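Peer 1: Sequence and predicted structure below; questions after.
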Amino acid sequence: MNIVNIMWAGGAPYVSVHKVHQQILSQAGPDATISSWLLQGQGSCCSAGETREWQLSQRLLKGRHFWKLLHPWMRGRFREALKQAGTEVVLLDGLGVSRLVLPVMRQLPEVRAAVVFHGKTRLHRGDISLLRSFEPSQVTLVAVSQTLASALEQDLGVPVQVLRSALEPTSFRQALLDRGAARQTMGLPLDGGPVLGAVGRLVDSKGFDYLLDAFALARQQQPDLRLVFLGEGNERALLESRIKALGLGEFVSLQGHCNSLAHLYRAFDWVLIPSRSEGLGLVLQEAVMADVPVLCSDLSVFHEQLGDAGRYAAVGDIEAWGRAIIESVASDRDQVAQAQYQALAPEQVWQRFSQTSSDLLRTS
């Protein structure tokens, strides 16, 4: 079986999306031939097979004004490349990739496609018409959580399959560094007050801006708190400015992107996830599988995964987050972590994910 995995872009901002696709493709079977295409950027985006970098410009991909006239030419290139690869299944990264590639599928009825939605997206009338125009036997729409699938079904009026993203728990846990090694890697003290972690891209949707204000409030009651950010993004300068304005320079560090990020969770006493919106939130899964409790935004997608075992605070509510941080670090973290692990049930979720992924990649 020949599978082509088509991604919007490479680089650190897209690591989580690539990770989901890698996990799906890991269920393709030993006889599958896998190749990955990056429309923009550079880097390997799949642990199996080769990566082809198309190096397409943002203007061409967005297709506005003159650039839209070039889409038929670009789709012709895609069609010929898919035919030359003997493609049987394509795995598409969300709406942007689908806008470009799905029209090609009308001329390749023998090829099946699965479109994986990773987060809430704005659907235009043309998008809805495009996604509705294919039979489910040729194009399957997939969302990484039940919350996201329900929202998309409401917008599209067609079925969206749930493929709740998951990580293989055994290998993930085996790769974790212990508390001391993880803290040493990040240059953190081995002793002292609680160390809180915030993991993800430094962008508005992650809510790290208001988290800083909440952390400053919490420190008024517990001055030995420390906060560490792991990730990179376009809000770095804004966060640095806010850290300085709040006088938190000694207590907050921006560690940047780290390739071994998934190994470092046990450096933290708690992981804070103040997202304004999420399609799923792999950070939650990774922290819980590392036996680190999480405090997260009061979002449906987080309730879907942790239920009553979750610790939640209202999105954007600085005072509520400040109180929740104090209450969390005062609680029995091991007990909370154990309850959250049981609620997440990583082994069972991985089994369902594996079976659904395998079915998704079948040719018939």
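Peer 2: Structure's in. What do you need? The structure displayed is predicted, hence computed values, not measured ones.
Peer 1: hey, let's count contacts and neighbours off CA atoms from now on
Peer 2: OK.
Peer 1: so I318 touches D209, yeah?
Peer 2: No - at 10.1 Å, I318 and D209 do not qualify as touching, with contact defined as Cα atoms under 8 Å.
Peer 1: Can you give the contact residues for stretch 104-121?
Peer 2: With Cα atoms under 8 Å, 6 or more residues apart in numbering as the contact definition, stretch 104-121 has outside contacts at 17, 75-76, 78-79, 87-95, 98, 137-144, 148, 151-152, 278-280, 360, 363.
Peer 1: let's bring in a second model and compare:
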Amino acid sequence: MSIINVMWSGGSPYASVHKVHQQILSQASPGTPVKTWLLQHSAPACLRELGQVEALKLSSRFLKGRGIWALSRPWRNCFFRKALLKNDARQVLIDGLGVARVLLPALRKLPHVRAVVMFHGSTRLQCKDVRLLRQFSSEQLTLCAVSQTLADSISADLKLPVVTLSSMLNPHTFEQQLLPRDQARQQLGIPAGTHQVFGAVGRLVDSKGFDTLLSAFAKTLVNHPDRLLIIIGEGVMRAELEAQVKALGLQGKVLLPGYVDNVASLYRAFDWVLIPSRAEGLGLVVQEAVIAGVPILASDLPVFYEQLGEAGNYVTVGDESAWVRAIEASDALSTTEVAARQHASLDPEHAWLRFRQACTTVLSGL
């Protein structure tokens, strides 16, 4: 019997989702075959470590079944049923609602195949989604979310139980890849003598709030012109953010290096990590920064409070003036003390153990 891990695609936009699935599946019983299906593109190395990876390279029109492609849905269901039977699948881990829409209809005639749908962020549930998810018994389908905040939200919308699988990185594995401060700064091309280096990591999309951060950061340079901001990531807002950097005269003060493959090793290059998100399902950046020993300034989202509690340094969501004040105030704070307080609150070692236990429970129930 095998576990089939079904995800939409590979590539940098899905990096955090890949990490979460890798962490979950790493807790499967020893010897259990794990196979990953990418509905479109190939997977990163972290998923290949778990077992066989296959890119199905299916078109978006076929997968979403819109217009004339709606006629292909019966064939699509048959395709996935045959594939699951061929691979002796008894357990299926499904990446979010989009993949669930594609795969769950194929499971109606396979009651022996148990599935977990993993929610990674807030999603717009349609009436047909609610009907689909309610068709399955709790013995065949388990709904999970990466944080308690997200689980509560989805459960309220669906009127169905959602298990909290609070995703956590293995702190020991993560620490081993961290580069020393000087070496990390050298790799990022940070000029010597820079007073403060602020880092932000995430996709360049509206929900990450980087536009607000840029406006706020520009105002702090009036009194502290030797500061530097690095936003690592790629996305659809790149051109817009580059134009904003130019308009604000931030050339040389803000770096947008794009997707950096080894970003997890570079956190110690930063004095502070800034997380100006407008919405998050979890925010792995919080965990990465805390494990690296770098203090965080973050939007006052419930999901961040869930991880950092009273130790968090929070800023009102989308409030440019509040971000200006928070960045200015950071200069007077002890980064060592703030980082230690946030580390004690998150408690990565015990959070990792709790996550492993929860994964084992969920996987054994499949």
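Peer 2: Structure's in. What do you need? Fair warning: this is a prediction, and the values are worked out from it, not measured in the lab.
Peer 1: sorry, back to before: list only buried entries from the contacts of stretch 104-121 of the first structure.
Peer 2: Of all those considered here, the ones buried according to neighbour count by 16 or more other Cα atoms under 10 Å are 17, 75, 78-79, 87-95, 98, 138-144, 148, 152, 278-280, 360, 363.
Peer 1: which bit of the second structure covers stretch 61-68 of the first structure?
Peer 2: Structural correspondence for stretch 61-68 of the first structure: residues 63-70 of the second structure, per TM-score structural alignment.
Peer 1: all strands of the first structure, in order?
Peer 2: 2-9, 33-40, 50-53, 89-93, 112-117, 139-143, 161-162, 195-199, 226-230, 252-254, 270-273, 294-297, 311-313 (DSSP state E).
Peer 1: mean deviation (superposed) between the fourth one and the second structure, please.
Peer 2: Once superposed with the second structure, the aligned residues differ from strand 89-93 of the first structure by a mean of 0.2 Å; criterion: mean Cα distance after the TM-score superposition for the first structure.
Peer 1: So which other helices or strands are in contact with that strand?
Peer 2: strand 2-9, strand 112-117 (3 or more Cα pairs under 8 Å, 6 or more residues apart in numbering; DSSP states H and E).
Peer 1: In a markdown table, list the ones you listed along with mean neighbour count.
Peer 2: Written out in a markdown table, the entries for those read as follows (neighbours: other Cα atoms under 10 Å):
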| stretch | mean neighbour count |
| --- | --- |
| strand 2-9 | 23 |
| strand 112-117 | 23 |
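Peer 1: Relative to Q55 of the first structure, which of those is closest?
Peer 2: Ranking these by proximity to Q55 of the first structure (Cα to Cα) places strand 2-9 first, at 9.2 Å.
Peer 1: So what touches the closest one?
Peer 2: Residues contacting strand 2-9 of the first structure (Cα under 8 Å, 6+ apart): 18, 21, 32-42, 82, 85-93, 96-97.
Peer 1: for stretch 338-352 of the second structure, same thing?
Peer 2: Applying Cα under 8 Å, 6+ apart, the set of residues contacting stretch 338-352 of the second structure from outside is 168-171, 287, 290-291, 293-296, 307-312.
Peer 1: Stretch 299-311 of the first structure now?
Peer 2: Outside stretch 299-311 of the first structure, the residues touching it (Cα under 8 Å, 6+ apart) are 145-148, 277-281, 294-296, 315, 328, 336, 339-340, 343-344.
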